[in-house]
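[1] turn this into a model:
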Amino acid sequence: MNDIINRARALAGLYPYVLESFDVEDGIALASAWHHGEWNACFRRLGTVEFVELLGELIEDGWIKLEDANALLMEGNASFSYAHKGSTVAVRIIPLTDLEARADSVSHPNIRVLLGRMNSAAEKRDWSGVLHASSNIFETLAKEVVGTPGVRDKTLGAFIDGYRKSSTLPPPVLDYIHEIYKRRNKEPLAGHGQLDTPTVTEAEAKMLVVMTKAFITFEKEMLTSGAATSASRSSGTSQ
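    Okay, the predicted model is just below:
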């Protein structure tokens, strides 16, 4: 613990902590309390570059497995990962399209996590997984747009009319989102465990990845900019 803390402190430009022996129980307790507090802070105080460097060192020295580190980074939708390069560890930057970068920049943290899951499912050719992640993204986005406490624990189907009233998206797009949500509940391996073979095709899933990011970007940028008037938002109300 002292070793890792001092590596992090060095990257942050701080002096190392010299570990000493203590004859007094109070001194041992004090040192232990300091180390546990510093342990919680040592990663958080680092900038991105320093964090990448420290994590790479910990992988090289065997403190954490490369596969475990990459799994956590993917879960957090990070834009980099690690790869073995001989006896060292190299950093691999994951390129983002302009659309993906914009969707990521305007999204709620939970949506960024779900975007990472959707991308991961697409990379693994898990097309029903793409549908599942996309539907969850739309449901989370809808709750954020409506913004009332009453929808926090509801399913999208239970407040779809409220979302239509608050959304900046046109009615045909909202119909499409609603259909994606309903299909998730019926599609094998998307919403429930089933023995039937999934029916989502590769083309459908790849289109859904792009459309999901586009809808997020438009919705959030329009709401943030204030370009959408109350009248335009209410145009999505079902007749």
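[2] CA only for contacts and neighbour counts going forward, please
    Fine.
[3] same for the longest helix seen in the chain, what does it pack against?
    Ranked by number of residues, the top helix in the chain under DSSP state H is helix 202-225. The criterion is 3 or more C-alpha pairs under 8 Å, 6 or more residues apart in numbering; DSSP states H and E, and the helices and strands that helix 202-225 contacts are helix 98-106, helix 109-123, helix 127-146.
[4] one more, so I can put them side by side:
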Amino acid sequence: MMYIELSNEDKKSLEPILIPKSTRLKITKLIKGWVATEDQDLLTVRKARFINRANNVLNNKIFVLEPDEMGNYDIPTISWVDCEFEVMIRRPSTVQLVEILIDFFMDDLIGLEEINRIFLNDSIGIEIQYIEKIGSVNHYEGSISIHYLTVIEKPTGSDKLQEDKSIATLLNRMEKSFETKDYSAVLHASASCFEAQAKKIIDKETALNQTLGSLIEQYRSRSYLPEEFIEYILSIYRRRNSEPNAGHGSPLPSTVTEEDAIFIRRMTYALLEIENDLEWVNGNR
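    Down below sits the predicted model:
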């Protein structure tokens, strides 16, 4: 049995990549779900298997579980295993962590899809890819490579915007459109974000079925945003309505460039955050 190792090129490329504690915590929680059982002794055995696989990569001493005469594990052993389990993902360097995750996968302890989803959501910029060998019966006959992704950093404060479900849905739609380079859809999602925000600010049931164009004066009088920002929002709304394949289908190509999409995306987050902060400040005076 031969374990697949990272190439020297991958190791060198991974060295400057930071995998933060928050991401490592998510991976730990994911593994907790995989080992979960109501049988405390079985849980200890499962956790120890992960710990020793990680220790093998880190060149640390392998821990041997020793049950008592009844086949159970004492409290000090359980406590030690619990503590080691909590830090086994936090302790390694980036290269070591990726090697540990690959070994977990090789032993059928984890799946790579869930790990890669965490990396993607946290904008780590890497994806662990397994290439299966045709006719193989286990992972050892395949190959592993690291795919380096273009990191799309979410603007600071974007997590708070996720509290509003309708805005969150539209922002996520904008993110997916940006990732797939569908820039007219970025414009559409941005305009929809501003429209939803305006209706929230106006806070009247009669506004729910109206367009931003028909609500703009009510929004202008109710919002604490400076006038030039209101005009920018209105320009996005108008451009969505006239842009090919943003507001309406068209045989004409979109004129929204990548540079436009970058600016639109950033301004969407910024104006939503600014308006929320202004609402909070003025509501708590």
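[5] aligned to residue 277 of structure 2, what sits in structure 1?
    Aligned by TM-score structural alignment, residue 277 of structure 2 pairs with residue 221 of structure 1.
[6] excluding covalently adjacent residues, which one is nearest to its match?
    In space, and not counting its chain neighbours, residue 221 of structure 1 is closest to residue 106: 7.2 Å by C-alpha to C-alpha, 6 or more residues apart in numbering.
[7] so what's the one you found up against?
    Under the criterion of C-alpha atoms under 8 Å, 6 or more residues apart in numbering, the contact partners of residue 106 of structure 1 comprise 217, 220, 221.
[8] and of the residues you listed, the nearest to residue 166 of structure 1?
    Looking at the contacts of residue 106 of structure 1 and their distance to residue 166 of structure 1, the nearest is residue 220, at 11.8 Å (C-alpha to C-alpha).
[9] what is the neighbour count of that closest one?
    Here the number of neighbours of residue 220 of structure 1 (other C-alpha atoms under 10 Å) works out to 21.
[10] surely it and residue 108 touch.
    No. The pair residue 220 of structure 1 and residue 108 does not pass the contact test of C-alpha atoms under 8 Å, sitting 9.7 Å apart.
[11] now do the helices in structure 2.
    With DSSP H applied, structure 2 shows helices at 8-14, 21-35, 40-58, 75-87, 94-106, 112-121, 158-161, 165-179, 183-202, 212-222, 227-242, 258-283, listed in chain order.
[12] how far away is residue 180 of structure 2 from residue 174 of structure 2?
    For residue 180 of structure 2, the distance to residue 174 of structure 2 equals 10 Å [C-alpha to C-alpha, to the nearest Å].
[13] typo on my end, it should be residue 30 of structure 2
    Here the criterion is C-alpha to C-alpha. By it, residue 30 of structure 2 lies 27 Å from residue 174 of structure 2.
[14] the two: who's more crowded?
    Between residue 30 of structure 2 and residue 174, counting by other C-alpha under 10 Å, residue 174 is the more crowded of the two (27 against 15).
[15] counterpart of the more buried one over in structure 1?
    Under TM-score structural alignment, residue 174 of structure 2 pairs with residue 118 in structure 1.
[16] now check structure 1 for the residue matching residue 239 of structure 2.
    Under the pairing rule here (TM-score structural alignment), the equivalent of residue 239 of structure 2 within structure 1 is residue 183.
[17] what number of residues lie near that match?
    Considering only other C-alpha under 10 Å, residue 183 of structure 1 is surrounded by 17 other residues.
[18] swap in residue 149 of structure 1?
    Burial of residue 149 of structure 1, expressed as a neighbour count using other C-alpha under 10 Å, amounts to 10.
[19] once you drop chain neighbours, what's closest to residue 132 of structure 1?
    For residue 132 of structure 1, ignoring the flanking residues on the chain, the nearest one in space by C-alpha to C-alpha, 6+ apart is residue 190 at 4.9 Å.
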